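[1] Need the 3D shape of this:
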Amino acid sequence: MSIETPAVEAEALPQPELIKVRFNELPVPSAILQAVTDLGFEYCTPIQGRVLRFTLAGHDAIGRAQTGTGKTAAFLITVIADLLKNPPSDERCLGEPRALVLAPTRELALQIAKDAADLGKYAGLSVVTLVGGMDYEKQRKQLAAAPVDIIVATPGRLIDFANKQEIYLDQVELLVIDEADRMLDMGFIPDVKRIVRLTPPKTHRQTLLFSATFTPDVMNLAGQWTYHPVTVEIEQEHATNALVEQKVYIVTTEQKIPLLLNLITQQKLERVMVFANRRDQTRRLTDILKAHNVSCALLSGDVPQEKRVKTLENFREGKISILVATDVAGRGIHVDGVSHVVNFTLPEQPDDYVHRIGRTGRAGTLGTSISFACEDDGHLIPELEKAIGRKLDCVRPPEELLAEIAEVKVIHGASGAEPAPRKPRPGGSTGNAGRRPPPRR
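    Here you go, the predicted structure:
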């Protein structure tokens, strides 16, 4: 798709008074409007209202907004609308997508693909997800079955397909790079550069780049990959959502487990995400909660990808009340109705705190973030306060939340995560002589 030089140059637009914009006031195809109505939305979020009037006209864009503000829908509506307005030729080749969305993590890519299916359910477009940690052959068969319109991919898996010449990117009309700052943090930029070189020149494609932060490195990449972009920034008074009540409970290390259990059971919480910094902490927490008959599941790097997908679906559908997670779930997981986020351990990186609590208080709803701070991690509070631009409410929890809990035998491995490998006994025998150890996932 050739794009004429837009009249708006690559400079940030002034921040106007935010006025509510209805989706039907924008040049959005009726097929998308019907899907948006089905999803229960009438008004655009601020980032959507400001960026869509440019991207729907074909402009490149660089967008920055707080997590949970609708960036995904903004670029997906643009992609779907363009593909509907510009039908493909009758002769199409397999493995040649018309639009490409790059995401840094599997969870985010799967979420984007789900949102694309929801927004495009009346559009008749095909969406294929290419992510690592899942069945390569199954993904290959999807590509080989029929022409594809939209590919949502993580960089590494996409390069695998490109290297094997099972996908070609020279017909990409729209390129979306989501969470560019996270791409930088995770070391994916060399891969992304390779991928961008496989697409048409930036003058012959529309490029949308979204990022939670505009660092010099991000802006340098945006300058390389976009053509006369419009830059849209939605400023917040604070780094965190004002709709999320934030409190910190000051406790001892030993009080954290009773506090968590009492908080969940006494307040009858039904849609909660509990974050811890390490995988072993999340495994232990999940085992303890299950031993006390709390409906919960684990989401961490230890859990096989197929099971992680199923766990997220069960959480979305309300089959699981508590999701215990590492920061692998801190970004890109959009689950409606999460009432509480609990930071069992304070994150060492302030950005992780912002993204964790961004899982609640989404789409204009109220949410609650409760952090447990003890002698091991309380020193992190000043840095968190500095990053979010406000003081945190640090208090002792009510006495009833510190009540002792009954001792229950914890079954090791109940969380479903793969246990750590057994160490050999002295003398070299493990009791399973001659057997090969199970493969590590």
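[2] C-alpha only now, for contacts and for neighbours.
    Fine.
[3] give me the element the residue nearest the centre of the chain is part of.
    If you average the C-alpha coordinates of the chain and look for the closest C-alpha using C-alpha atoms, centre = their mean, you land on Gly332, 0.7 Å from that point. Here Gly332, judged by DSSP states H and E, is contained in no helix and no strand.
[4] Was I right to think it contacts Leu108?
    Yes: taking contacts as C-alpha atoms under 8 Å, Gly332 lies within contact range of Leu108: 4.4 Å.
[5] how close does Leu100 sit to Val230?
    Between Leu100 and Val230 the computed distance is 20 Å (C-alpha to C-alpha, to the nearest Å).
[6] can you check Asp287 too?
    Summarising the geometry, the distance separating Asp287 from Val230, computed by C-alpha to C-alpha, is 49 Å.
[7] I'd like to check which residues are in contact with the residue nearest to Glu233 when sequence neighbours are not counted.
    Distance criterion C-alpha to C-alpha, 6 or more residues apart in numbering; nearest residue to Glu233, sequence neighbours excluded, is Arg64 at 4.8 Å. Listed by C-alpha atoms under 8 Å, 6 or more residues apart in numbering, the contact partners of Arg64 are 210-214, 232-234.
[8] Can you say which of the residues you listed are buried?
    Buried subset of these (neighbour count, 16 or more other C-alpha atoms under 10 Å): 210-214, 232-233.
[9] so which of those residues would you say is closest to Gln255?
    Ala212 (34.8 Å; C-alpha to C-alpha).
[10] doesn't Met183 make contact with the closest one?
    No: using C-alpha under 8 Å, Ala212 and Met183 do not qualify as a contacting pair, with a distance of 11.3 Å.
[11] Show me the helices in this structure, by range?
    Read by DSSP state H, the chain holds these helices, from start to end of the chain: 30-38, 46-55, 71-85, 106-119, 136-145, 155-163, 180-185, 189-198, 216-225, 256-266, 279-291, 305-316, 350-357, 381-388.
[12] Of these, which is nearest Ile322?
    Across the helices of the chain, closest to Ile322 is helix 305-316 (C-alpha to C-alpha), at 7.7 Å.
[13] Please give the structure of this sequence too, so both can be compared:
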Amino acid sequence: MAFSSLGLSAPLLQAIREHKYKEPYPVQEQAIPAIINGKDILGISKTGSGKTAGYVLPILELFQLRSSKGDRHIGALVIVPTRELAIQVNDVFKTFSKHLPQTIKTTAVFGGVSINPQMIAVRHTDVLIATPGRLLDLIDSKAVHISRADILVLDEADKMLNLGFKEEMDKIMAMLPEKRQNILFSATLNNDINDIQLQLLHEPVKIEIVDEESGSNIDQISQLAYNVTLERKGPFLRYLIKSENMEQVLVFTSAIRSAENLVGKLNKNGVQAAAFHGDLSQGTRVDNLRMFKEGRLRVLVATDLAARGIDIKDLPVVINFELPRSPKDYVHRIGRTGRADANGTAISLLCEDDQHHFKIIQKKMGKKVEIKESAEIDLHGF
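    Below is the predicted model of the structure:
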């Protein structure tokens, strides 16, 4: 199937070609025509499966035929759980809207930064991408109104529930117009999602592509582990990066302190690296992630903050410098590579204390990982 058969106009098709999308992913094939036709959507689809474009493209198509709601009234509201996802979704809107004859303004708002510039930025916004808390702050400040929003998108609804946004979401829902189109995407279908869909959705089109938790994209990821002593772990990581000529590597640690220490040692030894964790300011996190995505930063050292909802196009390698606490987090971490039908590599560094936990991870994942010894590798100079 081609994008041209999904009901999208020529300017959007031009942007799709420039973005080098050859054919729609399954979630896009089903979601785009249904959204254009005004249907509610319940989509169960893993991250990296094309769902963002699956709702961005039809929303842009619909908004070419609509007039602005007014100075501070928005037409569509996209609610996301994290700041990083808000920025990412806004970038997708801007990418696909650049050739549209009618300007459609999209704005991302989130906490952790000053609210004043955002109060100015939301004026004349057509599509607002927001985290729940900052959205309520802007509503309380009379900077934005959602009472005329025709479209509501809940992206990563399962994660929002896990992060405890229910009270904020109840307040937001009460302010929205009763008559609207609802689009709900989640990586999992559980009781909480079932409850939300019963409350929100009217005769929805149900799209179930794959459950991210099943690790269905693991087959596209080449997994490998190395036994290494604690003392040799840092030098061995640098050896891997340099000897394999890795130019873009996402490295996971289990704690903020570990991430900062590792960044310092990598930079000291000539490997350009920066951190990504919750103690950094929003601006620093955005800058570090952007440099990494653009290839201007060789290594991004992250906590599990980066394990979900972050899409790094064609990321070749993920390295677990330290294992996560749960097998589920392991799957999410390595799932940053091997996305959208691309191949990827995931490497884990195992000390003696990690052996039992890694056996549990493999059992839960349903896949055995080759483990190599590293004792004979000469790490002098690394």
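[14] residues touching Lys51 of the second structure, list them.
    27-28, 45, 185.
[15] any idea which of the residues you listed has the most stuff around it?
    Phe185 (25 neighbours; other C-alpha atoms under 10 Å).
[16] What's it aligned with over in the first structure?
    In the first structure, the position corresponding to Phe185 of the second structure is occupied by Phe210, as judged by TM-score structural alignment.
[17] what's near enough to touch that match?
    62-64, 71, 176-180.
[18] at 10 Å what do you get?
    When contacts are counted by C-alpha atoms under 10 Å, 6 or more residues apart in numbering, Phe210 of the first structure touches 61-65, 71-72, 75, 176-181, 218, 222, 231-232.
[19] Val101 of the first structure too?
    Applying C-alpha under 10 Å, 6+ apart, we find Val101 of the first structure in contact with 75-76, 79, 109, 112-113, 129, 150-155, 174-178, 207-209.
[20] Also Ile361 of the second structure?
    Taking C-alpha under 10 Å, 6+ apart as the test, what Ile361 of the second structure contacts is 323-331, 355, 367-369.
[21] Including distance to Gln223 of the second structure, could those go into TSV?
    As requested, these are arranged in TSV below (distance: C-alpha to C-alpha, whole Å):
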residue	distance to Gln223 of the second structure
Leu323	14
Pro324	16
Arg325	18
Ser326	17
Pro327	14
Lys328	16
Asp329	15
Tyr330	12
Val331	11
Gln355	16
Lys367	9
Lys368	9
Val369	6
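[22] which one of the residues you listed sits closest to Thr229 of the second structure?
    Gln355 (11.9 Å).
[23] Need the counterpart of that closest one in the first structure.
    Under the alignment (TM-score structural alignment), Gln355 of the second structure pairs with Gly378 of the first structure.
[24] Then Ile196 of the second structure?
    Match for Ile196 of the second structure (TM-score structural alignment): Leu221.
[25] can I get the buried ones among the contacts of Arg64 of the first structure in TSV with distance to Pro88 of the first structure?
    Written out in TSV, the entries for these read as follows (distance: C-alpha to C-alpha, whole Å):
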residue	distance to Pro88 of the first structure
Phe210	26
Ser211	30
Ala212	33
Thr213	35
Phe214	35
Val232	30
Glu233	33
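[26] number of nearby residues for the aligned residue in the first structure for Gln88 of the second structure?
    The pairwise alignment with the first structure assigns Gln88 of the second structure to Gln111, based on TM-score structural alignment. Residue crowding around Gln111 of the first structure was assessed by other C-alpha under 10 Å; the count is 21.
[27] Next one: Gln111 of the first structure relative to Ala239 of the first structure, how far apart?
    Relative to Ala239 of the first structure, Gln111 of the first structure is positioned 23 Å away (criterion: C-alpha to C-alpha).
[28] what's the answer for Ile151 of the first structure, then?
    Applying C-alpha to C-alpha to Ile151 of the first structure and Ala239 of the first structure gives a distance of 31 Å.
[29] neighbour count winner among these two?
    Of the pair Ile151 of the first structure and Ala239, Ile151 is the one with more neighbours under other C-alpha under 10 Å, namely 25 against 17.
[30] Now check the second structure for the residue matching that one.
    Using TM-score structural alignment, Ile151 of the first structure sits opposite Leu128 in the second structure.
[31] same thing with Ser300 of the first structure?
    Here Ser300 of the first structure is matched to His277 in the second structure, going by TM-score structural alignment.
[32] That match: what's it in contact with?
    Taking C-alpha under 10 Å, 6+ apart as the criterion, His277 of the second structure is in contact with 253, 255-257, 259-260, 284-285, 301-306.
[33] same thing with Arg232 of the second structure?
    Taking C-alpha under 10 Å, 6+ apart as the contact definition, Arg232 of the second structure lies against 351, 374-375, 379, 382.
[34] Which among those residues count as buried?
    351, 374, 382.
[35] mind listing what the match of Ile151 of the first structure touches?
    If you count contacts by C-alpha under 10 Å, 6+ apart, Leu128 of the second structure has them with 73-79, 86, 90, 105-109, 122, 135, 144, 146, 149, 152.
[36] Just those residues: which are in strands?
    Counting by DSSP state E, those place 76-79, 106-109, 152 in strands.
[37] Just give me the closest of those residues to Gly164 of the second structure.
    Using C-alpha to C-alpha, Ile79 comes nearest to Gly164 of the second structure of those, at 14.0 Å.
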